[in-house]
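Chemist: After the sequence you'll find the predicted model.
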Amino acid sequence: MLSYNPTKEIIETIHAATTAIHFQTITEDFSPGYPNGNVKTHKNSFPLRPIISQCPTPIYYLAKRLNSLISPYVSYNYSIDSSAEFLSKQEGHPSSGKIVSLDVESFVTNEPVGETIDLILERVYRDPSTPTLNNPEEAFHTLLEICTRKDAFTTHRGQMYMQKNGVAMESPHGVLFASSYMEVVEERVFSQILHPDMYVKDIDDTFVMAPSIQVIETLQRTFEE
C-alpha cells in the first residue's frame, strides 16, 4: 500500500480562496490503479478493451468531485440516453433519408487530454455565457492533470506506469472529457458544412440521417480532417 498526499497543498489553496467549493482532503492509505480488460466480442479477432480500475487510487473521489463541478459547463446538444430516445427522434424525420452509424475509434483512450483540459478551462473561466467558478484556475488545472496524465497504475508484475495521453477506461473523467472535446469538434465541423437532417450521439457512437450518402461522406470527411 502507498501512503501519500499529492494534492493536499492544492486543495488547501482552493479552500482558502473560497468557502463555496470543498474537496475532501486525501489522508488515507491507497494503492495504484491496476489494469484489466474486456473482450470486444462484437469485433473481428476479439480485441481487448484495456481498462484501468481507479477505485483504490487517491484521486478517484477527487475526480468525481471535479466532474460534478465541470458537468454544468458541458453542453449535450446532440446526446441521447437510450435507443428509445433515438427512435423517438427518428420518427420526426422523413423515412426516405439515409441512416448510418459513425464511430470514433478508441476515442476515450486516445483523446488529447491537454487540449481537452484547456477547452474545459476556457468554458469555465472565460466564456461570457457561463458563470465563473470561484476558485484559482491554476489549481483547478493542476487537479485535472493529476486525475488524468499523472495518475499511476501498476501491472501484475509490479511495474509502474502513467497514461500520458487519453483517459483510461473506467476513469471518472472518461465520458465528460470525451463529451467536452466532441462538442468543440462538432462546432468546427458544422461551421463548415450543412447540418444533416439528424445528428445524435451516445458519447462517440453517432447516428446520422441525411438525404443522400454523399452528404454523409462529406460529414465523415470533415470530421477526419
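Modeler: Structure's in. What do you need?
Chemist: From here on, just use CA atoms for contacts and neighbour counts.
Modeler: OK.
Chemist: what residue lies at the spatial centre of this protein?
Modeler: Taking C-alpha atoms, centre = their mean, the centroid of the chain lies closest to residue 177, which sits 2.1 Å from it.
Chemist: which element follows the helix ranked longest in the chain toward the C-terminus?
Modeler: Ranked by residue count under DSSP state H, the longest helix found in the chain is helix 174-190. Per DSSP states H and E, the first helix or strand lying C-terminal to helix 174-190 is strand 198-202.
Chemist: Remind me what that following strand packs against, helices and strands.
Modeler: If you count contacts as 3 or more C-alpha pairs under 8 Å, 6 or more residues apart in numbering; DSSP states H and E, strand 198-202 packs onto strand 205-210.
Chemist: Residue 71 is in contact with residue 179, correct?
Modeler: No - contact criterion C-alpha atoms under 8 Å: residue 179 and residue 71 do not qualify, at 9.8 Å.
Chemist: In addition, the following structure is provided for comparison:
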Amino acid sequence: MMPDGIKCELAHLYFNPKTHKDDIPVRPIENTIMAPTTNISNFLDEIIRPIFDNKCSTTSTIDGASLIKKLKQYVERGLLKPTTLFCTFDIRNLYTMLPQEEALNILVEFLHVHGYKKVKGIPLDAIRKLASIVLKENVFVYEKKIYRQVLGGAISSSFTLTLANIFMWKWQKELVHRQDMTTEFYGRYIDDIFMTWNKLEKALKDLLDEANTWHPNIKLEYKISKRLPFLDVVLRNDAGILSTSLYYKPTAQPYVVPFISDHPRHTFVNVIHTSLAHAITYSSTFDIFNNERCHIKLTLLLNG
C-alpha cells in the first residue's frame, strides 16, 4: 500500500460536462492514478466491496438487465397492476457531498452489523484509519493551486464508490423498510434509485419529500410515471403488462467504431454481437426487438 516515491504525484482536477442535463452542469473528476492514496483506496475496495455486494444484493441493481430480471419476479408475484406507478430518483452530487466523519462511522457500523470484527485479519479500527487517509488526505492540483478535499471523496478513487454505497445502505433503510412492508420493489444503482408504487401518487410524493429531509447532504430529484427510463432501459406499465426496451439519452449520437479504422476485425464483430445481445435482453416483445434491430442496422451503415 505504500506509494512509489518516484512515480507518485498529486491528483489533478478536471470537469466533464453532463450534456444530457439541462444547463449542462459539470462533474468534477480527480485523476488519482498516481496519487499517494491510490494503493490504499484500491486495497480497501478489494476487501470491502465483495462484502457490500454480498450483503446488499437484494436492494442493489448492477445494470438494466438485472433490473428487468428482478421486475419480472415482481410481475410473477402478481404485484404489477394497471395502476402501478414507477418512480426514479437520483441523489445530487453523492460522491462530493459525503460527510467524511459520518461516512467513516457508517463504514464501521456496516461491518459490525454484518458480523465483522476483522476483515482479512485487519481490525475495524485499522480499516477506519486507512479509509480516513483515503478521504482526508486527498490532495489535488487545480489551476496551479493545491487543495485538500474536506467534503466527500474523489470520484475516480475506487474506494469512494464502495463508501458511497455503504453510506446509502444507511440512508435508505427507512425507505427500503416501507417498500418491504407494502411488497413494493426498491432497487438502487449507486445514486440512482427505481421504485414501484401501488398507492396514491400524492402519498409517494409525500414520502419522497420527507426523504429529502432525512439528511442535509442527501438531496434527491424524482420522476413519477408509468413510463420511465432508468440506466439504459425504458420501463413501461402497459395496463398491467411490463414492457421494456433500450434507452438512448437524447444527446447520444449513433456512432460506433468506424469500419474504416485499423482496429482488429473481431472488434467490429463484437460491436454487432453486443448490440444484438443487448437488444434481445432488453426487448420485451418481438416488435420492440425488430425496431431495435433496424436501429442497429442504420447505426452500422452510418459508420461505414
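Modeler: That came through, no problem. Every value quoted in this text rests on a predicted model; they were computed, and no experiment measured them.
Chemist: TM-score for the pair, please.
Modeler: TM-score of the superposed chains, computed with TM-score structural alignment, normalised by the length of structure 1, equals 0.80; 200 aligned residues with a C-alpha RMSD of 2.1 Å.
Chemist: related to what we said a few turns ago, so if I had to pick from residue 179 and residue 71 of structure 1, which one is more boxed in?
Modeler: When neighbours are counted by other C-alpha atoms under 10 Å, residue 179 of structure 1 and residue 71 differ, and residue 179 comes out ahead with 23 against 15.
Chemist: and the more buried one, what pairs with it in structure 2?
Modeler: Pairing criterion TM-score structural alignment: the partner of residue 179 of structure 1 within structure 2 is identified as residue 165.
Chemist: Enumerate every residue touching the closest residue to that match other than its chain neighbours.
Modeler: Using C-alpha to C-alpha, 6 or more residues apart in numbering and skipping residues adjacent in sequence, the residue nearest residue 165 of structure 2 is residue 190, 5.9 Å away. With contact taken as C-alpha atoms under 8 Å, 6 or more residues apart in numbering, residue 190 of structure 2 is in contact with 161, 164, 165, 168.
Chemist: Let me know the closest of the residues you listed to residue 93 of structure 2.
Modeler: residue 164 (10.8 Å; C-alpha to C-alpha).
Chemist: What's the local residue count around the closest one?
Modeler: 22.
Chemist: again with residue 148 of structure 1
Modeler: Residue 148 of structure 1: 25 neighbours (other C-alpha under 10 Å).
Chemist: and what of residue 116 of structure 1?
Modeler: Residue 116 of structure 1 has 20 nearby residues by other C-alpha under 10 Å.
Chemist: related to what we said a few turns ago, got the contacts of residue 190 of structure 2 as TSV, with distance to residue 11 of structure 2 columns?
Modeler: Putting these into TSV (distance: C-alpha to C-alpha, whole Å) gives the following:
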residue	distance to residue 11 of structure 2
161	17
164	20
165	23
168	26
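Chemist: Which residue range of structure 1 does the helix or strand containing residue 237 of structure 2 align onto?
Modeler: Using DSSP H and E, residue 237 of structure 2 falls within strand 233-238. Per TM-score structural alignment, strand 233-238 of structure 2 has no counterpart in structure 1.
Chemist: Now tell me what touches the very next helix or strand once past that strand from outside.
Modeler: Per DSSP H and E, the first helix or strand lying C-terminal to strand 233-238 of structure 2 is strand 241-246. Here strand 241-246 of structure 2 makes contact (C-alpha under 8 Å, 6+ apart) with 68, 72, 75, 80-82, 232-237, 278-279, 282-285, 288-289, 292.
Chemist: Same question for stretch 279-294 of structure 2.
Modeler: Against stretch 279-294 of structure 2 from outside (C-alpha under 8 Å, 6+ apart): 64, 65, 68, 233, 242, 243, 244, 245, 246, 276.
Chemist: and these as JSON lines, adding neighbour count and distance to residue 96 of structure 2?
Modeler: Formatted as JSON lines, those follow (neighbours: other C-alpha atoms under 10 Å; distance: C-alpha to C-alpha, whole Å):
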{"residue": "64", "neighbour count": "23", "distance to residue 96 of structure 2": "25"}
{"residue": "65", "neighbour count": "16", "distance to residue 96 of structure 2": "28"}
{"residue": "68", "neighbour count": "22", "distance to residue 96 of structure 2": "30"}
{"residue": "233", "neighbour count": "20", "distance to residue 96 of structure 2": "27"}
{"residue": "242", "neighbour count": "20", "distance to residue 96 of structure 2": "36"}
{"residue": "243", "neighbour count": "18", "distance to residue 96 of structure 2": "35"}
{"residue": "244", "neighbour count": "23", "distance to residue 96 of structure 2": "33"}
{"residue": "245", "neighbour count": "25", "distance to residue 96 of structure 2": "32"}
{"residue": "246", "neighbour count": "22", "distance to residue 96 of structure 2": "30"}
{"residue": "276", "neighbour count": "17", "distance to residue 96 of structure 2": "37"}
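Chemist: Looking for the alignment partner of residue 116 of structure 1 in structure 2.
Modeler: With TM-score structural alignment as the criterion, residue 116 of structure 1 matches residue 103.
Chemist: quick one: what's aligned to residue 154 of structure 2 in structure 1?
Modeler: That one, residue 154 of structure 2, aligns with residue 168 by TM-score structural alignment.
Chemist: who touches that match in this structure?
Modeler: Neighbours of residue 168 of structure 1 in contact, by C-alpha under 8 Å, 6+ apart: 50, 51, 52, 108, 109, 148, 174.
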